[in-house]
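**Student:** here's a sequence, model it:
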Amino acid sequence: MKVAFFSTKKYDQEFFESINTDFNHQLTFFETALNAHTASLAKDFDAVCVFVNDDLNAETINKLADAGVKIIALRCAGFNNVDLKATEAQNIPVVRVPAYSPQAVAEHAVALILTLNRKTHKAYNRVRENNFSLEKLTGFNLYGKTVGVIGTGIIGQCFAKIMLGFGCKVLAYDIKPNAELKESGVTYVDLDKLLKEADIISLHCPLNEHTHHLMNAEAFEKMKESAMLINTGRGALIDTTAVVEALKSEKLGYLGIDVYEQESGLFFNDLSETVNKDDDFLRLMSFPNVLITGHQGFFTVEALEQIAHVTLKNLTDFEQGKELENKVST
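**Tutor:** From the prediction side, this is the model:
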């Protein structure tokens, strides 16, 4: 199949071309994002392959259909950026990579916790300047702390098991409790109880109409004083305005995020020589107890290989008329 890739970087091309030797698709890579203005680039392609910040609204979908696109392949797990009603109306299937390396994202969430807690990023900079003072670097033991996991899908499960290994008490909230996690020692509770009791809360739920701004002013008010919040899921799970206020009032003790509500056009780009005009992001960066990484939780060799393999297999299955096991349903 002729496949147009959007929002690509060098590592995308490297991994997909390497894995494609087993599939033999015709791959063309565009650095630009896919949206209604760039959809014309997909003309004469059988498929488009997109990422988290491509905008597949109804207008984009209709233009892809007019261009002859027969399938949309997401090289990610989330699909909140796709108008599924529009794809269904145009009879264009959408496939995704439901699990590419849950350990990668779970481990990155733990890295954010450890860095925020033990302030290793600040210690690193001090030592490089021959400053060996320990002032203001005090952390806390993870052992014995209560960790709340919101969303116990594959990534949430991996994260919960890691925290159990640290000797933490793990509380979980999910509309579908996992029996295996229960047996391993995780306690499922309602959301209010989790917010009130957890020293650390980590978000691993999908973004939809029910979880949009799940962490809002009301949620922060319920949280334990000076608790830590970690988000490696989707940016809009957190109300940015509300989290800034929670940090200003010192109700929230720490914030670690690998995703950001307005990350489109910001993350995955080198903007070091430009002026950042996102006031909310700049405000977050001004807090000493905030740690932000640029959506790199998935970024391991194992994950990139799996993303490429599953994406290309999804396209091959479509080309050969096989059942699409990773099809996104409305």
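**Student:** from here on, just use CA atoms for contacts and neighbour counts.
**Tutor:** OK.
**Student:** does Leu203 touch Met228 like I think?
**Tutor:** No - assessed by Cα atoms under 8 Å, Leu203 is found out of contact with Met228, at 11.3 Å.
**Student:** contact partners for Leu214?
**Tutor:** For Leu214, the contact set (Cα atoms under 8 Å, 6 or more residues apart in numbering) comprises Leu237, Ile238, Asp239.
**Student:** and Lys169, by the same measure?
**Tutor:** The contact partners of Lys169, by Cα under 8 Å, 6+ apart, come to Gly144, Lys145, Thr146, Val147, Met163, Val186.
**Student:** before we move on, what about Glu323?
**Tutor:** Counting by Cα under 8 Å, 6+ apart, Glu323 has contacts Asp317.
**Student:** does it sit in a helix, a strand or a coil?
**Tutor:** For Glu323, the secondary-structure state derived from DSSP: H, G, I helix; E, B strand; the rest coil is coil.
**Student:** returning to what we had before: narrow the contacts of Lys169 to those in strands?
**Tutor:** Counting by DSSP state E, the part of the contacts of Lys169 found in strands is Thr146, Val147.
**Student:** would you show me how to pick out the buried ones of the contacts of Lys169 in PyMOL?
**Tutor:** PyMOL command restricting the contacts of Lys169 to the buried ones, with burial defined by 16 or more other Cα atoms under 10 Å:
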select buried, resi 145+146+147+163+186
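**Student:** from the contacts of Lys169, which single one is nearest Gln306?
**Tutor:** Closest approach between the contacts of Lys169 and Gln306, by Cα to Cα: Met163, at 24.9 Å.
**Student:** correct me, but the closest one touches Leu171?
**Tutor:** No - counting by Cα under 8 Å, no contact exists between Met163 and Leu171, whose distance comes to 10.5 Å.
**Student:** another for comparison:
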Amino acid sequence: MKLTFFSSQPYDRIFFERYNDSLGFELSFLDVALDETTASLAKGSDAVCVFVNDKVTAPVIASLKDNGTKVIALRCAGFNNVDIEACRQNEIHVCRVPAYSPEAVAEHAVAMILTLNRKTHKAYNRVREQNFSLNGLLGFNLHGKTVGVIGTGNIGKAFCRIMLGFGCTVKAFDLVANKEMEAIGVTYHPLMEVLQSDIISLHCPLNEQTRHLIGPETIGYVKKGAMLINTGRGALIDTKTMIEALKKGYISALGLDVYEQEEKLFFRDLSTKIIQDDDIQRLMSFPNVLITAHQAFFTDEALSQIAMTTLNNVSQLLKNSNLKDQAALLV
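**Tutor:** The predicted structure follows:
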């Protein structure tokens, strides 16, 4: 059985080859993204494995079907880049990794909060230049602050636990209140009330209801001086709205591990290129903005779980069209 990877990186090869011994797939790694121009590269593959910025549209799915592909495996939890109905019509199974290491993403969100607050990245650079001044490095105690969490799935729950450990008051918004979280002290409120928190962290999926969740219609509800963290999906935030809020001093700090137009930038070395995206250039010019390149998932534990789960998902679907973990099965 042949499994072709799109948008693959060197670390993908390392981890998937490590856990493939017992399954014996023929693995093919391509660094190009999946789209209409590259779908033909999967010819002869029983399954393809895609990531967050691959475009699994209806024409791509039809091409994969014609070339013999039976399974599309996402090596991530989100699936907003896949036309699920087109997969259903073409009788192609779709699976994902619903929970690989929620702590990895949650801990990265906390790292961004601590960095933006205590300015450790700026202090590191200062000291290396023998500048030991503390001017401009003033932060605040996390203890006692109110943290708003939007989305309390596996990652959101892990994040809530960490922030409770800091002594924060944690307010959450989700479609359904989680009893487990309520039992440890998290309280659920309407979205507009959660946006009044000192720190807001986004952990919800991207869909039509959450696209530009922080945008022109909601930015006015955000507490003036709040810190905003997004480790979910880039389009949860309307970039132009956020730039204006930063220019006016309405947002005190912004941490982004994702970006609306990241498919043109992230996972590439563009250090010798002229970046044409004016919005990200503007964001990077603010001293109170921290951007990482979709790094939150990037731990040994997470990559191991992603590889094992993806390979097992594909194996089960190709052998008997059945998947034991129904949370991983989309079609």
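**Student:** ok, back up a step: shared neighbours of Met163 and Leu171 of the first structure, anything?
**Tutor:** With Cα under 8 Å, 6+ apart as the test, Met163 of the first structure and Leu171 both reach Val147.
**Student:** neighbours of the counterpart of Ser286 of the first structure in the second structure, how many?
**Tutor:** Alignment note (TM-score structural alignment): Ser286 of the first structure maps to Ser285 of the second structure. Each residue near Ser285 of the second structure was counted by other Cα atoms under 10 Å, and the total is 10.
**Student:** same deal with Cys49 of the first structure?
**Tutor:** Neighbour count for Cys49 of the first structure, taken as other Cα under 10 Å: 27.
**Student:** now do it against Ile154 of the first structure, distance only.
**Tutor:** Counting by Cα to Cα, to the nearest Å, the separation of Cys49 of the first structure from Ile154 of the first structure is 23 Å.
**Student:** the one helix or strand Asp66 of the first structure maps to vs the second structure, average offset?
**Tutor:** Taking DSSP states H and E as the definition, Asp66 of the first structure sits inside helix 58-67. Following the fit onto the second structure, the mean deviation recorded for helix 58-67 of the first structure is 0.7 Å by mean Cα distance after the TM-score superposition for the first structure.
**Student:** show me what that helix is packed against.
**Tutor:** helix 84-89 (3 or more Cα pairs under 8 Å, 6 or more residues apart in numbering; DSSP states H and E).
**Student:** 6 Å instead, please
**Tutor:** Helices and strands touching helix 58-67 of the first structure, by 3 or more Cα pairs under 6 Å, 6 or more residues apart in numbering; DSSP states H and E: there are none.
**Student:** just checking, Ala198 of the first structure touches Ile150?
**Tutor:** No - taking contacts as Cα atoms under 6 Å, Ala198 of the first structure lies outside contact range of Ile150: 10.9 Å.
**Student:** give the contact list for the most centrally placed residue in the second structure.
**Tutor:** What sits nearest the mean C-alpha location of the second structure, by Cα atoms, centre = their mean, is Gly232, with 4.1 Å. Counting by Cα atoms under 6 Å, 6 or more residues apart in numbering, Gly232 of the second structure touches His203.
**Student:** and the gap between it and Leu34 of the second structure?
**Tutor:** Distance check for Gly232 of the second structure against Leu34 of the second structure: by Cα to Cα, it reads 21 Å.
**Student:** what's the nearest residue to Ser63 of the second structure if we skip its chain neighbours?
**Tutor:** In space, Ser63 of the second structure comes closest to Ala39 once its chain neighbours are excluded; the distance is 6.4 Å by Cα to Cα, 6 or more residues apart in numbering.
**Student:** how much space between that neighbour and Leu64 of the second structure?
**Tutor:** For Ala39 of the second structure, the distance to Leu64 of the second structure - Cα to Cα - is 6 Å.
**Student:** in terms of neighbours, single out the busier of these two.
**Tutor:** Legend: neighbour count by other Cα under 10 Å for Ala39 of the second structure and Leu64, higher for Leu64 (29 against 21).
**Student:** okay, the more buried one and Leu290 of the second structure: tell me how far apart.
**Tutor:** Between Leu64 of the second structure and Leu290 of the second structure the computed distance is 38 Å (Cα to Cα).
**Student:** cool, Thr37 of the second structure as well?
**Tutor:** When Thr37 of the second structure is compared with Leu290 of the second structure (using Cα to Cα), they lie 34 Å apart.
**Student:** okay, the two: which has more neighbours?
**Tutor:** Using other Cα under 10 Å, the more surrounded residue of Thr37 of the second structure and Leu290 is Leu290, with 19 against 9.
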